[in-house]
Structure formats: structure tokens, C-alpha cells
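Engineer: Sequence first, predicted coordinates after that:
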Amino acid sequence: MTKTGILLVGHGSKKAYNKDLITKTAEIIAQKHPEFIVRCGFMEFNEPTIRESLDSFRQEDVDSIAVVPLFLARGVHIDEDIPGIIGLAPGQKRGIFALNGKEVPLVYADPIGPNPLLADLMMENARAALDLI
């Protein structure tokens, strides 16, 4: 049975907790959505790299891949670096990924951006901090 691949992309950091945030988020997505095969990859400092994780889908039976950056806003990595790594031109959102003798659609998601869920999370953090007073 084919599934959709999700590649969650993080920046990467020399601080272990930053890698943990991405890997644990990928694990949560995989647990909540077993119909997807979820991987994570990093721009720099951590492994697996974006390319390594994308290539790992070659061992899976996927019919499409969504590359989803866990970034808040647009920047050089979002607009240029990541698209280049996954074989897209800047500004391009759709492409093809050669996978085990077939070509599957590859799509590139936007960063989080302004989102009511993010605002709710920030208010939750603010309330938790205010409880310390």
C-alpha cells in the first residue's frame, strides 16, 4: 500500500535540543497520522541532511512527497536554499522526484507564517510565564 511521504525540515543547530524539537515533532506527526511516512532532515549542523532524508524515501513505497519546513518565516533558506536542495527553482512549489524507477510528485510547503494556532501557543506561553509572578 503506497503512502505519502512527509519530509519535515529543520534548520539544525549545535544545540541538541533544537534537533530534538524537529525529531520529536516528526514522531508526533507520524503517531497521529500513520497514513504518512514521516522523515526529518536538517539544513546544517545536524544529520540526517535534507538530501539524505529525501533519498531515504527510496526505500519506501510512496506515491508523493511533501517537504514541510518547520520555520516560522520566509528567508534565504526557505526561498532559495531548501528549494535548491530538493531540486526546485526559487519560487517553485511543485516538482518531480525520481523514486525507484518511477517519478512521484514532490511539493514544497510554506513556512508556518502568521497563524492563529501560533498566536494561541504564544498566549499559552505568556500565561505560563505570568503564573510565575
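Structural biologist: Right, received. Where do you want to start?
Engineer: going forward, measure contacts between C-alpha atoms and count neighbours the same way
Structural biologist: Noted.
Engineer: just the strands in the chain please.
Structural biologist: 3-10, 36-42, 62-69, 94-99, 102-108 (DSSP state E).
Engineer: number of nearby residues for residue 133?
Structural biologist: 5 (other Cα atoms under 10 Å).
Engineer: structure B:
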Amino acid sequence: MYERPVLLVIAHGSRDPRHAATVHALVRRVRSRRPGLRVEVGFLDFNIPSVQGVLESLSAEGVRDVVALPLLLTRAFHAKADIPAVLAGAPPRLRIRQAEVLGPSPLLLSALERRLHEAGLTPADKSSTGIVLASAGSTDPEAIAVIADIAHQWRRTGWCAVRPAFASAALPRTQDAVRELRALGIRRVAVAPYVIAPGRLPDRIAAGAAEADADVLADVLGPAPELAALLLDRYAAAARDRHPAMV
């Protein structure tokens, strides 16, 4: 038996092996920050173990309490529909609390800044650099509005300009946002992928940055320490909630 709820990180999954490798690297960092916490990972599609398989294994071991944490940056279709549907099919002995998605959070902005600095920018470059905040995209208006709001908030930290862009489902595309900033007279433009792991859509973001000759392309968020800290924050909030949404 486990006194603390098990943390189950739920990732989307991808045919691209870099995706699962990055998710596992992030989970290892979470475990290293909280050695006494059991952390598992399950995938919705393409990769193993599946979420359902992990839940069945936990139930067979006698685990009772689980915090299911969507490895998602916005509250869109997967968080609203796919994940609740999978969790609803869990073994009935499990008590499952679904944590909030990761974004928005100041920790994510810190991770974005980290990746830009690793790509060559310095704090002194802020006032002369325009940023394209490039996300995967969604058909959910709430998710699109959140990305736009993050861009607005990030702009207030000192960047010359910040524009949202999307790899799918919404406009503008990365290359169009880069060109828009150029048209405003901004000489240095950096693309910051607002995605967690490599894959088809992050590759599309990178291709758009190259097509429009962006000066800087940051890496995906990946196993950034800020992301690991954020996962633990979301876990803690769900674990201590006296009136959680139980699945």
C-alpha cells in the first residue's frame, strides 16, 4: 500500500521516438526531485505503457489513490474529453483525481526563457528581440485564447514584441508571425516553441522558422527543471484538494 497518491503523468504519445524519450526524461527529473513519491507515466496513443494498462497494474498492486496529471499545456480536447474518458474506465477500486493542465504558469515562461538563453539570447537582447510563441494549435477557442494571453503577458516582461503562432488548426503559422515582426521593423526575431516534446508539429514549427529566416530557434521545453517543478506543484494541489474532481 502507498500512503501518498501515486502520480500518473499522462502523455499524448507519438510515432516519433523522440517524444516518448523526452517524456521519460522529464519523469526521471520529477522522480529525482521527490524521491519518496511514486511517479508513473502512461500514454494515450502510439506508445506503451498505455494509461489503462498502468491503472490496471496499480490496482492489482493494491494502490488506492492516484493523481492523474495531463502532460498538456492548455485545457483543450484531450484534457476535457479524452483523458476523462480513459480515467472513467479505470478499475473501480481506484480513487483518481485529475490534476489541472500545466499551463498557464509563470514556471512555463521561465522555461521558455531558459530555452531562448540556451539558444544564444541574453537578457540584454530582450528590448530588441521579437518573439514568436509557437504552439501546436487547437480547434478549441479557449486554448487559442490562452496562448494569446500568454503572449501578451510575456511581452510585459521586456521583450520588444511577442506574437502567438500555431502549427495546426489555427492561424497565424510560425513563418507568418516571423514575417509580421520583420514588417514591424524588428531586426532580431526568435521562435520559442511552446511544446513539451519533439514530434511532427514541433518539426513544423522549426520548418516555419527556417522558411522565414528567424534568427533564433529555441528547443522544445522538454525536461526543463521548471517543468518538473510545475508537475509537482500540480500534483500537490490535486493531492491536497479536499473537494477534488474524482473520476
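Structural biologist: Arrived safely. Since this is a predicted model, take the numbers as computed values, not measurements.
Engineer: can you redo the strands of the first structure as JSON lines with distance to residue 16 of the first structure and mean neighbour count?
Structural biologist: What follows is these, written out as JSON lines (distance: least, Cα to Cα, whole Å; neighbours: other Cα atoms under 10 Å):
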{"stretch": "strand 3-10", "distance to residue 16 of the first structure": "13", "mean neighbour count": "22"}
{"stretch": "strand 36-42", "distance to residue 16 of the first structure": "13", "mean neighbour count": "23"}
{"stretch": "strand 62-69", "distance to residue 16 of the first structure": "19", "mean neighbour count": "20"}
{"stretch": "strand 94-99", "distance to residue 16 of the first structure": "31", "mean neighbour count": "17"}
{"stretch": "strand 102-108", "distance to residue 16 of the first structure": "26", "mean neighbour count": "17"}
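Engineer: Save these as a markdown table, and put in distance to residue 114 of the first structure too.
Structural biologist: A markdown table is the format used below for these (distance: least, Cα to Cα, whole Å):
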| stretch | distance to residue 114 of the first structure |
| --- | --- |
| strand 3-10 | 18 |
| strand 36-42 | 23 |
| strand 62-69 | 14 |
| strand 94-99 | 23 |
| strand 102-108 | 18 |
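Engineer: between the ones you listed, which one is nearest to residue 128 of the first structure?
Structural biologist: strand 3-10 (26.0 Å; Cα to Cα).
Engineer: gap between residue 9 of the first structure and residue 63 of the first structure?
Structural biologist: 19 Å (Cα to Cα, to the nearest Å).
Engineer: Could you do residue 75 of the first structure as well?
Structural biologist: 29 Å.
Engineer: Equivalent analysis for residue 110 of the first structure, please.
Structural biologist: When residue 110 of the first structure is compared with residue 63 of the first structure (using Cα to Cα), they lie 21 Å apart.
Engineer: same check, this time on residue 87 of the first structure
Structural biologist: Relative to residue 63 of the first structure, and taking Cα to Cα, residue 87 of the first structure is found at 18 Å.
Engineer: Residue 121 of the first structure now?
Structural biologist: Residue 121 of the first structure is 33 Å from residue 63 of the first structure, by Cα to Cα.
Engineer: Count the neighbours of residue 15 of the second structure for me.
Structural biologist: Neighbours of residue 15 of the second structure using other Cα under 10 Å come to 12.
Engineer: What of residue 51 of the first structure?
Structural biologist: Residue 51 of the first structure, neighbours per other Cα under 10 Å, totals 15.
Engineer: what sits against it?
Structural biologist: By Cα atoms under 8 Å, 6 or more residues apart in numbering, residue 51 of the first structure lies in contact with 41, 85-86.
Engineer: residue range for stretch 27-40 of the first structure in the second structure?
Structural biologist: Per TM-score structural alignment, the counterpart of stretch 27-40 of the first structure in the second structure is residues 28-41.
Engineer: Would you mind measuring the gap between the ends of the matching stretch?
Structural biologist: So stretch 28-41 of the second structure: terminal residues 10 Å apart, Cα to Cα.
Engineer: any idea how far it is from the chain center?
Structural biologist: From the chain centre to the centre of stretch 28-41 of the second structure is a distance of 18 Å (Cα atoms, centre = their mean, to the nearest Å).
Engineer: picking that back up, for the strands of the first structure, which one sits closest to residue 28 of the first structure?
Structural biologist: Comparing the strands of the first structure by Cα to Cα, strand 36-42 comes nearest, at 9.6 Å.
Engineer: between that closest one and strand 3-10, how many degrees?
Structural biologist: Here the directions of strand 36-42 of the first structure and strand 3-10 differ by 20 degrees (axes from the mean of the first three to the mean of the last three Cα atoms, to 10 degrees).
Engineer: after superposition, how close is strand 36-42 of the first structure to the second structure?
Structural biologist: After superposition onto the second structure, strand 36-42 of the first structure sits on average 1.2 Å from its aligned residues (mean Cα distance after the TM-score superposition for the first structure).
Engineer: Give me the residues contacting that strand.
Structural biologist: Applying Cα under 8 Å, 6+ apart, the set of residues contacting strand 36-42 of the first structure is 3-12, 22-23, 26-27, 29-30, 47-54, 62.
Engineer: what do you get if the cut-off is 7 Å, keeping everything else the same?
Structural biologist: For strand 36-42 of the first structure, the external contacting residues (Cα atoms under 7 Å, 6 or more residues apart in numbering) are 3-12, 23, 26, 30, 47-50, 53.
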